[in-house]
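A.B. asks: Fold the following for me, if possible:
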Amino acid sequence: MLPQQRRRALADFLRSRRDRLTPAEVGLPAGPRRRTPGLRREEIAQLSGVSITWYTWLEQARDISVSRQVLESLARELRLSPAERRHLFALADAAPPDEITDDDAGVPAALQRMVDALDPNPAYLLDANWDLVAWNRAEAALIGEPVMMADRNLIRLVFTEPRIRALLADWTGQARNLLAQYRADVAPRLGEPRIEALIAELRRNSPEFDRWWADQDIAEFSSNRRVFDHPRVGRLTFDYAKLSTMDATGTKLFACMPADGSTAEKLPQLVEEPLAGS
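C.D. replies: Model prediction:
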C-alpha cells in the first residue's frame, strides 16, 4: 500500500487535473448551477468506468489499490500529457504503460530510419495493439505531433479525437473500414484484458464504434485512398501501402504516397511547418 504522503499527492494531482477540464472538452453538457471549476467527481468516474464511491475514496487519499488498467483510463479521460501520465503512474507506484512493451528493445533503429527516409511522404509504424510507435516529420505534420498526444492508439484517435475526425474528408467510410481491419487483426487476441478494455471503452464512448462493432464487419487490409482536408495546406490525397515487418512481431509499416500532382506539390510545404497545436 502507498504511504499517506504519496496517497495525498496522488489525490491532489487527480483533483487538479479534473478541475482544469470543462464538460465541453469531454463531450458532456455543462448543465445548470455548476459549483466546480471543472469536471465533477461523478463525471470523471463515469468516463473512466469506475464507481463514484471508489473514485471519491481515491481523491480522499484512502488506502486503496489502483490497477494499471484504471490508471490508463484515468490518464486518458483526464487528457494527461506524456509527462503527466508518467507522474501519475509514479505517484501510484506503477510502471508507466508506455514503458511496458512486448518488445523491450523498442522500435529497431533500421525501421525508424526507413520511416524517416520516406519523408516528405507520411509514414508510420503501428505495433500489434495499433499504437503509433514511430512516425516521420510528414506524418506528424499531417495529423499533429504524436508525442504530444495523451494516447497514440490509432483506433481510439480515429473514433474519439475531433481533430482526426475533421482531417478525414470521408470520416465515416474510413473509420468503418479501419474498424473492420482492426477486428480482423485482433481476432486471435480477443479476451486479452487490454483489447477487451479498449473495445468496451469505445463502445461506451463512441456511438459509431458501438453500432459498427455490432455489425461484425471484417476487412483485410488492401491499398486504399484517403483524402485529408488539412487546415494549413488544404486537400491532400494519398494511396496507402502496408508492409508487415520481420524485426518486430505484429509491427506494420504504413507509407502514404501522393495520389495526384497537387498533393505531391504540397508535401514540402506540409513538412516545413508543423500543424498548429501539434
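A.B. asks: From now on I want contacts and neighbour counts done on CA atoms only, so please keep to that.
C.D. replies: Will do.
A.B. asks: Contacts for the lengthiest strand in the chain, please.
C.D. replies: Longest strand of the chain, by residue count under DSSP state E: strand 234-244. With contact meaning Cα atoms under 8 Å, 6 or more residues apart in numbering, strand 234-244 is reached by 221-230, 250-260, 262-263, 266.
A.B. asks: what about 6 Å?
C.D. replies: The contact list for strand 234-244 (Cα atoms under 6 Å, 6 or more residues apart in numbering) reads 223-229, 252-259, 263.
A.B. asks: Looking at the residues you listed, which is nearest Arg6?
C.D. replies: Lys252 (39.9 Å; Cα to Cα).
A.B. asks: so the closest one makes contact with Leu126?
C.D. replies: Yes: counting by Cα atoms under 6 Å, Leu126 is a contact partner of Lys252 at 5.2 Å.
A.B. asks: Flag every buried residue along the longest strand of the chain.
C.D. replies: If you call a residue buried by 16 or more other Cα atoms under 10 Å, then strand 234-244 has these buried ones: Arg235, Leu236, Thr237, Phe238, Tyr240, Ala241, Lys242.
A.B. asks: repeat for stretch 38-47
C.D. replies: By 16+ other Cα under 10 Å, the buried positions in stretch 38-47 come out as Gly38, Leu39, Arg40, Arg41, Glu43, Ile44, Ala45, Leu47.
A.B. asks: Could you also give me the structure for this next sequence, so I can compare it with the first?
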Amino acid sequence: MGDLPPITRMLRAWRKARDPKAVPGLTARYGTRRRKGLTQAEVAYLAGVTEGWYSRLERGVPDGYSDEFLDSLVRILGLDDAQRTHLFLEVTGREPAPRCRPDANTIDPVVSHIVHSLPWPAYTYDPRWDIRVFNKAAARDFPWMLHGVNVMIWALTYPEARFQLIDWEETWAKPMASQLRIAWRTNPHDPRLAEVVQHIKDADPVAGRILEHDVTTVTHPDGDRRRLYLPHQDEEVEVEFVAFSRLGNNIRLMVVMPADIAQHAKEAMPSTIASVLDGTPETPASA
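C.D. replies: Have a look, this model is predicted:
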C-alpha cells in the first residue's frame, strides 16, 4: 500500500468512504448495501467516462484529465475544498480555479430571508440561471448547488444529472432548453447568457441538439411536476415547482415542494371568495 502513488491512495480512500445513499438514485436503482463505498465502474458512469479512463487516473497514469472531469469527481465523491485542492495538485500540479460565488451586491436580502425561512428546498437565481442563494434543504437535496454551478449547465450537461432526473430528455431537458432558448433569443446581447448557451452546445452533443432543434415551447416551470431521485431516499420522488419573480430586480425564487404536500395545500385551501366575509373593508356586501 505504501508503494502506491498518492493519487491512488487518495481516490481509493475517498471512493471507499462514500456513502452510496448520498448519491441520488444509486440505491434506488441498484438496491441498498451494507457497506459504504462506490466501485470504479459506478464513479466512471456518474462522471460520464469509461471505467478504463477513470481507472487510469486512479492508478496514477498521467493523461489529459480535464478540470471538468476532476470537478465531477469532487461532486460524486462529496469532496470538500481542501480535498478538491489536493486532488488538483496531485493530478495537474496546480490549484483549482476558485468556485463561482455570487457577488454580494446581487443578493436580495429580503428574498434571501424568505428562502432561508422555508422548510422545502428553495433558491434564487438570475435571468442567466446563475444561483444566488439557496437554503439548507436545497443543499441537502441538490448538493451540486454547493459547487457554484449554473442550473442550466448542470441539468443539461452533467452526467450525474441524467442519473438523478427521471425521464431526463422529455421531462427535464426539453422544457429547460426551451426556457433557455427563449431567454437567449429575447436577450441576444447578454454576454453571460450567450456564454451559458455556448457552454452547453460545446459540452454535450445531445443537449446541444435539443437546444438547437427541439420545438418544445415552455416559458416557465411554475406548477410543473417532475420525478427525480434524492440523496438518502431509496425511491423516486415527485416534486412540484413553485416559481416567483420579484418585479424590482428580476430575481427569481424557486421552491421545490413535495408533490403530495403541494396537492394537499391546493385541496385544503378555500377559495378567496369563499373566505372573504361580506362587508369587509374594500369588499362590498353581497346584494
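A.B. asks: that older thread, relative to Trp57 of structure 1, which of the buried residues of stretch 38-47 of structure 1 is nearest.
C.D. replies: Among the buried residues of stretch 38-47 of structure 1, Arg41 lies closest to Trp57 of structure 1 (Cα to Cα), at 10.5 Å.
A.B. asks: From Tyr55 of structure 1, how far out is the closest one?
C.D. replies: 7 Å (Cα to Cα, to the nearest Å).
A.B. asks: before we move on, what about Gly173 of structure 1?
C.D. replies: Distance from Gly173 of structure 1 to Tyr55 of structure 1, by Cα to Cα: 38 Å.
A.B. asks: what do you get for Gly38 of structure 1?
C.D. replies: 16 Å.
A.B. asks: returning to what we had before: average gap between the longest strand of structure 1 and structure 2?
C.D. replies: Overlaying structure 2 shows strand 234-244 of structure 1 at a mean distance of 1.7 Å from the equivalent residues (mean Cα distance after the TM-score superposition for structure 1).
A.B. asks: in whichever helix or strand comes after that strand, what's buried?
C.D. replies: Toward the C-terminal end, the helix or strand that comes next after strand 234-244 of structure 1 (DSSP states H and E) is strand 252-258. Going by neighbour count (16+ other Cα under 10 Å), the buried part of strand 252-258 of structure 1 is Lys252, Leu253, Phe254, Ala255, Cys256, Met257, Pro258.
A.B. asks: what does stretch 144-161 of structure 2 give?
C.D. replies: In stretch 144-161 of structure 2, counting by 16+ other Cα under 10 Å, buried: 144-147, 149-161.
A.B. asks: just checking, which of those belong to helices?
C.D. replies: Val151, Met152, Ile153, Trp154, Ala155, Leu156, Thr157, Pro159, Glu160, Ala161 (DSSP state H).
A.B. asks: how about the residues you listed in TSV, adding distance to Ser55 of structure 2?
C.D. replies: TSV is the format used below for those (distance: Cα to Cα, whole Å):
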residue	distance to Ser55 of structure 2
Val151	30
Met152	30
Ile153	26
Trp154	24
Ala155	26
Leu156	26
Thr157	23
Pro159	18
Glu160	18
Ala161	22
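A.B. asks: From those residues, pick the one nearest Val74 of structure 2.
C.D. replies: Using Cα to Cα, those come closest to Val74 of structure 2 at Glu160, 12.0 Å.
A.B. asks: Please name the nearest non-neighbouring residue to the closest one.
C.D. replies: Closest residue to Glu160 of structure 2 apart from its sequence neighbours, by Cα to Cα, 6 or more residues apart in numbering: Leu46 at 5.0 Å.
A.B. asks: Please apply the same query to Ala175 of structure 1.
C.D. replies: Spatial nearest neighbour of Ala175 of structure 1, excluding adjacent residues (Cα to Cα, 6+ apart): Val158 at 6.5 Å.
A.B. asks: on that earlier part again, so which elements touch the helix or strand where the residue nearest to Glu160 of structure 2 lies?
C.D. replies: Using DSSP H and E, Leu46 of structure 2 maps to helix 40-47. Applying 3 or more Cα pairs under 6 Å, 6 or more residues apart in numbering; DSSP states H and E, one finds that helix 40-47 of structure 2 contacts helix 51-58, helix 159-164.
A.B. asks: Which residue numbers in structure 1 does the last one align to?
C.D. replies: Alignment note (TM-score structural alignment): helix 159-164 of structure 2 is matched to residues 162-167 of structure 1.
A.B. asks: Quick check: that stretch compared with structure 2, mean distance?
C.D. replies: When structure 2 is overlaid, stretch 162-167 of structure 1 sits 2.7 Å from its aligned residues on average, using mean Cα distance after the TM-score superposition for structure 1.
A.B. asks: so how far is that stretch off the chain centroid?
C.D. replies: Relative to the chain's own centre, stretch 162-167 of structure 1 is displaced by 13 Å; criterion: Cα atoms, centre = their mean, to the nearest Å.
A.B. asks: Check stretch 143-158 of structure 1 too.
C.D. replies: Distance, centroid of stretch 143-158 of structure 1 to centroid of chain: 4 Å (Cα atoms, centre = their mean).
A.B. asks: Stretch 122-132 of structure 1 too?
C.D. replies: Worked out by Cα atoms, centre = their mean, stretch 122-132 of structure 1 lies 11 Å from the chain centre.
A.B. asks: can you give me the end-to-end distance of that stretch?
C.D. replies: By Cα to Cα, the extent of stretch 122-132 of structure 1 from end to end equals 13 Å.
A.B. asks: what's the answer for stretch 151-163 of structure 2, then?
C.D. replies: End-to-end distance for stretch 151-163 of structure 2, by Cα to Cα: 16 Å.
A.B. asks: all helices of the stretch 51-200 of structure 1, in order?
C.D. replies: 52-59, 68-77, 82-91, 109-117, 137-143, 154-160, 162-167, 171-186, 193-205 (DSSP state H, counting those that start in this stretch).
A.B. asks: of all those helices, which lies closest to Asp98 of structure 1?
C.D. replies: Of all these, helix 82-91 sits nearest to Asp98 of structure 1, with 8.8 Å by Cα to Cα.
A.B. asks: what's the closest one packed up against?
C.D. replies: Looks like helix 82-91 of structure 1 contacts no helix or strand (3+ Cα pairs under 6 Å, 6+ apart).
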